[in-house]
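> 3D model of this:
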Amino acid sequence: MSEIKLISLPYQSSMVDLFAHYRDLPLPILLDSNHKSFNDTRYDLLVADPIAMISAKHEETKLIWRDTPIYEMGNHQNPLDTLDELMSYTVQEPWAIKAQKDIPFTGGLVGYYGYESGHYVEALPQSCIDDIDLPDLLVGLYGWALITDHQKLETYLMLTPWCIDEQNELLERFKPSEPVEATSFQLDKRFTSNMTQEEYAEKFAKVQDYIQAGDCYQVNLAQRFSAPYKGDSYQAYKVLTDAVPTPFSAYIELGAGAAILSHSPERFLKCNDGRIESKPIKGTRPRGATPIEDKALAEELLTAEKDRAENLMIVDLLRNDLGRSCSTGSVKVPKLFALESYANVHHLVSTVEGRIEEPQEHIKVFNQSFPGGSITGAPKIRAMEIIDELEPHVRSAYCGSITYFSSNGQMDSSITIRTMVADGQHIHCWAGGGLVADSKCEEEYQETFTKVGKLTHTLEQGFLEK
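Next up is the predicted model:
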């Protein structure tokens, strides 16, 4: 076979249960759009058993091939160089050059960039405690995918020539009507923060000192919530999927009980037909208890000068990031200060876009723009230095990205807010907010609980040991 093969399958309105039939394979990943509630997402994507895996931790890069290497490659110390070279090779395959442009994934890279992957982009300090034994970055090179198109109501298996021999096995696993026996999940204790309210106030004051001194305009300060657990975190993911539907949900199985459970509402970068798009979120209000209260909170957010100024600051940062690698003169802002509403919060969202000329350039734009400015602050590098100084622990997958880079030039990626990391013993989640000169400490502190509360309360109510 010299071309990509598409095999039609029964339409799956959700792949959440189907994922159980493939999760015993190496590095299974489910990109789950929760499509019913959102207009901005269209596809679900399920991959597993990559041809190669690229991981990085503390500046050590590992490249592991499943079988024989497709080609020889130098031992790069920077994993972003390794990923760039793998993508450049993939898009030059004859079948990739001929691949359809109207499907999201035709073979390529899928995985996560943790927040600390920013150290491979810029020279930054790392003095906070790293107590989560997971890679900074873990990405697989995949040659097949199960894809659901919720607009066309279609599900199909995409096979590249790399994986044509696996067709029968993959189809045999496709048994959506057959349940898989589940292992239970249990929290041993409630979630607790890695800083007290007094410690948060001290760190808030230090950020204000930096702002007044002219070091920065904004810093995203986050606290981490953790709880010990036992069992299968995928059961927790399934419950959260129902409780917190979001357009950029994802589950990544990492082995040894470790996993990433993401329910993010925020896109980082998307690429379709050479058009790069980013949708930064800045500005948050809780949902109201009644329709009248809910509408009032939404209108308050839309007219809040502080939130609009904060959003505009990040839009300018992203315009600068995209301008480094997109075509000259192509960067624009088609939407500014739009309201988007989710299960637990209203958000203020803008859209920034640019253009690229060649399909492999999508990963270059991504790498040069990482991490997203909406979860660092401005200017970005100085804000990241302050975050490292003030936050006690590494962010791990939080405020990084879950992404795919397809050989046909398509790309989509989230910013991993509202994201949990299970390391086999503890499950962690984070929440933060962008602090500016007129921020109020109590309001910012409470906002972190608003953002993360639906996740933690759902697990505590459903899985806390009685």
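> From here on, just use CA atoms for contacts and neighbour counts.
Will do.
> quick one: residue 460 and residue 341, what's the gap?
24 Å (C-alpha to C-alpha, to the nearest Å).
> could you pull out the strands for the stretch 251-400 of the chain?
Here the stretch 251-400 of the chain has its strands, by DSSP state E, counting those that start in this stretch, at 258-264, 267-272, 275-278, 281-286, 332-341, 345-355, 377-378.
> closest one to residue 396 among those strands?
strand 258-264 (10.0 Å; C-alpha to C-alpha).
> So what touches that closest one?
Strand 258-264 has contacts (C-alpha atoms under 8 Å, 6 or more residues apart in numbering) with 233-234, 237, 240-241, 244-254, 397, 414-424.
> And stretch 342-351, by the same measure?
243-246, 265, 277-287, 298, 301-302, 307-308, 311, 315, 333-341, 450-451, 454.
> and what of stretch 43-53?
14-15, 19, 22-23, 25-33, 35, 62-67, 104, 138-150.
> what's the answer for stretch 233-246, then?
By C-alpha under 8 Å, 6+ apart, stretch 233-246 touches 16, 33-34, 37-38, 182-185, 249, 251, 257, 259, 261, 263-265, 342-344, 422, 454-455, 458-459.
> please give me the structure for this one as well, since I'd like to look at both together:
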Amino acid sequence: MPCIFSASVSSRDLPALLHHLARTYHADLLLCGPLAPAAAPRTERSIAGIAPVRELELHTDTPREHLHDFCFTPCATAVSGTIGYLNYTGGLARYGLRSDKPENRPDNRPDNWPDNKPDNWPDNWPDDRPENSPNGRSDQKPENWPEDTPESKPADRQKDLPEGLFRQYAIQLIISPAQEPCSPPHSVDGTAGTDTGNHTARHDSRHDSGHDYGHDKGHGKEHVLECHTAEILPDSLYGKQSAALLDELKALCTGEVPPDPIPAHVAPLSRDALSRRLRQSLDRKGYVRRVERVLEHIRDGDTYQLNLSTRFDADLSGTGFDPLTFFMHMWDQHPAPFYAWLSHGSTRIISTSPERFLCVRDGQVLSQPIKGTLEFESFTEGMEKALTASPKESAELSMIVDLIRNDIAACCEYGSVQVSAHKETFTVDRLIQMYSDVRGTLRSGSTCLDLLLDAFPGGSVTGCPKQRTMRIIEKEEPHSRGLYCGSVVFIEDPQNMDSSIAIRTGWYDSITKALCFFSGSGIVLDSNPESEYRETLAKAGKFLRALAP
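You can find the predicted model right below:
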């Protein structure tokens, strides 16, 4: 894929450029967060896909070979990198399970959904306002496809997200931080240098304020932007000659024509208004009751650990809510390694995940499961040690690490799977999180896509043993997870890929004006039901604060 131009973009100018690309060119965005140099998990690149020319929807009966061909067969009209996602619910079929729960039907809520705000609504939230393709077949889209908005296609309205969706584009922008001689070295898989000792806290020095670290606007750090295009471009894109569009993009990226500033995010609701418009699939009483039932399953030997989630639905009709401005605000104020902005029909996907699922770099495999959480308002020394010393949190992580080792072993060389770091910590979303590095070498004859599909869904969001635990989840959770706990992925070639676990994730329907998002916690034998519910609120906190500070 030829690089037709490159440019230097400062961190000060980057958010407005990305916002302009998504607003004007309907770009899909995969954004890394500006974490501290030693922070991990980390990614080094942001990606914008412009003018999708090929799309593949996955369904239960889509052969795996169709996805392989789509991702790895060269196509002169598309850049080789593929952006996509896998829906958690679609992953049930691999384990002989299915879900009949509707995903995007806010009017079909269970009768027992509460009419009031969530229990334990925090009183100390600070004011953080800165002021359809046929089954298994890829279709060539018309030149103006991104401009053909879902609002003009009634047949596509309010459909559930497909089990998987993959796209290739005529134009792709790759944005990487400029190399700084003084910055710590990083390995190709995105982990920090050689600092892999156990219990090493990797965090930003600003976290002791109790706030997430936003973009360092005062320093204009440089990023390198490269624009890649397909070998063969259509004559026109977005109603313009392709050459003229590329000139327009170049002028924007080089700063010759500055992009429009991002509108200031204004929270759409007051706290009282949100309490009237917000629904949970499991309120405090319901969640605690489900945790108690899961503990019975654990004592009976049905499962050892289970990730139990709740769904939030916010009615934002009449508020003027802008999902793209909301997404950019979240990225600015609550950075994390795996942000994603994707569109499908009337749905706008907003993923703000801190967790890597699987990364493959030249055949070297890395998974970084997160288990273990400690919420803080004001950081103090010793908090990380309190987390890593907790028997409960340590048990959560260790069980999932064993599961991940087994999940990736089927596609890795015999004897290559190892845990290179265990019980590491980093801070994100006002939480200290614990994680491990599980590594392996991709087996000859296997591709990164084989690895992704065989290990999906990620063990950190199911529990173990996986099949029996997923069956219990389907019984105990009244909602469908949909994309939540699935995976967002960027695939380059058979030996190179990066993917997230789609936690801290939701989606907005531009027809119903409803935003849904989810949070969950890992349940083990010594879990306290009330504490687990409070953890779900802490993980949903950045969404709730941005809606109503």
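> which of the contacts of stretch 43-53 of the first structure count as buried?
Burial by neighbour count, 16 or more other C-alpha atoms under 10 Å: within the contacts of stretch 43-53 of the first structure this picks out 14-15, 19, 22-23, 26-33, 35, 62-63, 104, 138-150.
> what's the spacing between residue 490 of the second structure and residue 340 of the second structure?
In terms of C-alpha to C-alpha, residue 490 of the second structure sits 11 Å off from residue 340 of the second structure.
> for residue 295 of the second structure, same thing?
Residue 295 of the second structure is 34 Å from residue 340 of the second structure, where distance means C-alpha to C-alpha.
> now do residue 348 of the second structure
10 Å.
> In terms of neighbours, single out the busier of these two.
Counted by other C-alpha atoms under 10 Å, residue 348 of the second structure and residue 340 do not tie: residue 340 has more neighbours, with 25 against 19.
> and that one, what pairs with it in the first structure?
Counting by TM-score structural alignment, residue 340 of the second structure lines up with residue 250 in the first structure.
> and what of residue 401 of the second structure?
So residue 401 of the second structure corresponds to residue 315, using TM-score structural alignment.
> Is that match in contact with residue 335, as I believe?
No: applying C-alpha atoms under 8 Å as the test, residue 315 of the first structure and residue 335 come out as separate, 10.3 Å apart.
> Looking at those two, which is more packed in?
Taking neighbours as other C-alpha under 10 Å, residue 315 of the first structure and residue 335 compare with residue 315 leading, 26 against 12.
> Return the residues in contact with that one.
Contacts of residue 315 of the first structure by C-alpha under 8 Å, 6+ apart are 280, 350-352.
> lining up these with the second structure, which overlap?
Shared with the second structure under both residues aligned by TM-score structural alignment, their matches' C-alpha atoms under 8 Å, the contacts from the contacts of residue 315 of the first structure are 280, 350, 352.
> and of these, the nearest to residue 321 of the first structure?
Among those, and counting by C-alpha to C-alpha, the member closest to residue 321 of the first structure is residue 352, at 10.5 Å.
> What sits closest to that closest one if chain neighbours are left out?
residue 333 (4.5 Å; C-alpha to C-alpha, 6 or more residues apart in numbering).
> The one you found and residue 222 of the first structure, how far apart?
28 Å.
> More neighbours: which of the two?
Set residue 333 of the first structure next to residue 222 and count neighbours by other C-alpha under 10 Å: residue 222 wins out with 24 against 16.
> mind listing what that one touches?
391, 430-433, 448.
> where along the stretch 351-500 of the second structure do the helices fall?
Remark: helices assigned in the stretch 351-500 of the second structure by DSSP state H, counting those that start in this stretch are 383-388, 391-409, 448-455, 466-476.
> quick revisit: tell me the residue in the second structure aligned with the residue nearest to residue 352 of the first structure.
Per TM-score structural alignment, residue 333 of the first structure is aligned with residue 419.
> and the gap between its match and residue 435 of the second structure?
From residue 419 of the second structure to residue 435 of the second structure the distance is 11 Å (C-alpha to C-alpha).
> and residue 195 of the first structure, what pairs with it in the second structure?
Per TM-score structural alignment, residue 195 of the first structure is aligned with residue 282.
> Its match is in contact with residue 291, isn't it?
No: using C-alpha under 8 Å, residue 282 of the second structure makes no contact with residue 291, being 10.8 Å away.
> May I see the buried residues of stretch 271-289 of the first structure?
Buried residues in stretch 271-289 of the first structure (16+ other C-alpha under 10 Å): 271-288.
> what does stretch 178-197 of the first structure give?
So for stretch 178-197 of the first structure, counting by 16+ other C-alpha under 10 Å, buried means 185-188, 190-191, 194-195.
> right, and out of these, which lies closest to residue 77 of the first structure?
Using C-alpha to C-alpha, these come closest to residue 77 of the first structure at residue 194, 32.4 Å.
> Tell me the spacing between the spatially closest residue to the closest one that is not a sequence neighbour and residue 200 of the first structure.
Excluding the flanking residues, the one nearest residue 194 of the first structure by C-alpha to C-alpha, 6+ apart is residue 224, at 5.5 Å. Applying C-alpha to C-alpha, the value for residue 224 of the first structure to residue 200 of the first structure is 11 Å.
> Let me see the ranges of the strands in the stretch 201-350 of the second structure.
Using DSSP E, counting those that start in this stretch, strands in the stretch 201-350 of the second structure cover 201-202, 222-229, 236-237, 240-241, 278-280, 305-315, 338-344, 347-353.
> whereabouts in the first structure does the first one align?
Think strand 201-202 of the second structure. So strand 201-202 of the second structure is aligned with nothing, judged by TM-score structural alignment.
> Report all helices and strands that that strand contacts.
Packed against strand 201-202 of the second structure by the contact rule (3 or more C-alpha pairs under 8 Å, 6 or more residues apart in numbering; DSSP states H and E) you find strand 418-428.
> Mean distance between the strand it packs on and the first structure after superposition?
Superposed on the first structure, strand 418-428 of the second structure shows a mean distance to its aligned partners of 0.9 Å (mean C-alpha distance after the TM-score superposition for the first structure).
> ok, now which ones touch residue 124 of the first structure?
By C-alpha under 8 Å, 6+ apart, the contact list for residue 124 of the first structure reads 118, 381, 384-385.
> Reformat the residues you listed as JSON lines; add neighbour count.
Formatted as JSON lines, the contacts of residue 124 of the first structure follow (neighbours: other C-alpha atoms under 10 Å):
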{"residue": "118", "neighbour count": "22"}
{"residue": "381", "neighbour count": "17"}
{"residue": "384", "neighbour count": "25"}
{"residue": "385", "neighbour count": "17"}
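> Counting neighbours, what do you get for residue 406 of the second structure?
For residue 406 of the second structure, using other C-alpha under 10 Å, the count is 13.
> Then residue 16 of the second structure?
Neighbours around residue 16 of the second structure, by other C-alpha under 10 Å: 17.
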